[in-house]
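Engineer: Below is the sequence, then the predicted model.
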Amino acid sequence: MKSTGIVRKLDELGRITLPVELRRTLDIEERGQLEIFVEEDRIILQKYEPTDIFTGEKNELFDFCGKKVSKETIIELAKMAGILD
C-alpha cells in the first residue's frame, strides 16, 4: 500500500473529504460512489464499479429487480431452465 501523506479529520458526522487531486487521479466524479472494505484494522475505499451479482463480471450488465446481471449469466440461467440449448 502506498502512502499519500494526506491526513484528514472526521467531522462530527464521521465524514471525511477526499482531496480534489486524489479524486481526479482516481477519476472519481462529484457524487461518485465508493465501495467500502474492511481488512483487519484498515478501511479501504475503492471506486465503485457495478458487477454481476453471480459472477462479478463487469461487461454487458442489465438491471433486474435492482441487481446487476450480465448477459453471460442470463444465457447460462436460460440454459439451466431449459429455455436455451
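Structural biologist: Alright, I've got the coordinates.
Engineer: alpha carbons only for contacts and neighbour counts from here, please
Structural biologist: Noted.
Engineer: buried set for the longest helix along the chain?
Structural biologist: Ranked by residue count under DSSP state H, the longest helix found in the chain is helix 71-80. For helix 71-80, a neighbour-count test (16 or more other C-alpha atoms under 10 Å) marks residue 73 as buried.
Engineer: Check which helices and strands that helix sits against.
Structural biologist: Under the contact criterion of 3 or more C-alpha pairs under 8 Å, 6 or more residues apart in numbering; DSSP states H and E, helix 71-80 touches no helix or strand at all.
Engineer: okay, pairing it with this:
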Amino acid sequence: MRATGIVRRMDDLGRVVIPKEIRRTMKISEGTPLEIFIDKDGGIIFRKYSPIGELSESAQRMSECVSALCGAGVAVADRDRIVASAGIPKKDLLDKPVSKQLEELMRKKTPFVSSGEDTVLAADGGLRTANAAFPILSEGDICGMFMLIKDEKAHPGEPEENLRLAKLAAAFLGRETTD
C-alpha cells in the first residue's frame, strides 16, 4: 500500500471525501460501488467493487462455451478491465484496461453491433476489436460488457445466432450478479 500524503477529516455524518485527483486517477465517479476492507493493522481500505470480477470464473466458463459454439473469440469486461476471454490468445486482452469506446458504451448502457466494417476497440493499447458488445446489467446498473471479438479472417459482421448467444451470455451474467 502506498501513501498519498493526503489527510481528510470525517464529518459529523461519518463521511470522508475522496480527493478529486484520486477519483480521476482511479476512475471513480458518482455511483461507483466501493468495497470496504479492514486490514490486519486496523487500516481501512476502499476498493472499487466489481460484481463481474467476483464472477470471473463463471465469466471465463461462459466465454469458453460461447466461443466454442460461435467458433469466434469472445471477451468479458467489468467496468475497468477485461476479466475473461476465450478463442483468442489470453495475452491479447486478459487483464487489460477497457478502451474509451467501450467505457462510453457502458456509460450509456448501449449495445453495439457492427454494420460491417465498424468495430469497437476492446482494450486500451490493444489490437483486438469487437464486432458486437452487449451490456451486462444487474438491476439496471451496468456491470460490464460481453463482446464478440472480430476475427481478421472472417467476413465482416456477425451471424444472427452469434448475436443471440452473446445477448444471452450478457443477460445470464447480469442475473448471476444479483444472486
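Structural biologist: Okay, I see it. Keep in mind that what you see is a predicted model, and the values were worked out from it rather than measured.
Engineer: matching residues in the second structure for the longest helix of the first structure?
Structural biologist: Against the second structure, there is no aligned range for helix 71-80 of the first structure (TM-score structural alignment).
Engineer: And the helices in the first structure?
Structural biologist: Along the first structure, counting by DSSP H, helices occupy 20-25, 71-80.
Engineer: Need these in CSV (columns: distance to residue 39 of the first structure).
Structural biologist: Formatted as CSV, the helices of the first structure follow (distance: least, C-alpha to C-alpha, whole Å):
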stretch, distance to residue 39 of the first structure
helix 20-25, 22
helix 71-80, 30
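Engineer: when you align them, which residue in the first structure goes with residue 65 of the second structure?
Structural biologist: Taking TM-score structural alignment as the criterion, residue 65 of the second structure has no aligned counterpart in the first structure.
Engineer: Outside of the helix or strand residue 65 of the second structure falls within itself, list whatever touches it.
Structural biologist: Element membership for residue 65 of the second structure, per DSSP states H and E: helix 56-70. With contact meaning C-alpha atoms under 8 Å, 6 or more residues apart in numbering, helix 56-70 of the second structure is reached by 52, 73-76, 83-87, 162, 165-166, 169, 173.
Engineer: Which pair in those has the greatest spatial separation?
Structural biologist: Spanning the widest gap among the contacts of helix 56-70 of the second structure are 52 and 162, at 21.5 Å by C-alpha to C-alpha.
Engineer: Neighbour count: those two, which is higher?
Structural biologist: For residue 52 of the second structure versus residue 162, neighbours defined as other C-alpha atoms under 10 Å are more numerous around residue 52 (26 against 18).
Engineer: Could you find the closest non-adjacent residue to that one?
Structural biologist: Of all residues not flanking residue 52 of the second structure in the chain, residue 78 sits nearest, at 5.5 Å (C-alpha to C-alpha, 6 or more residues apart in numbering).
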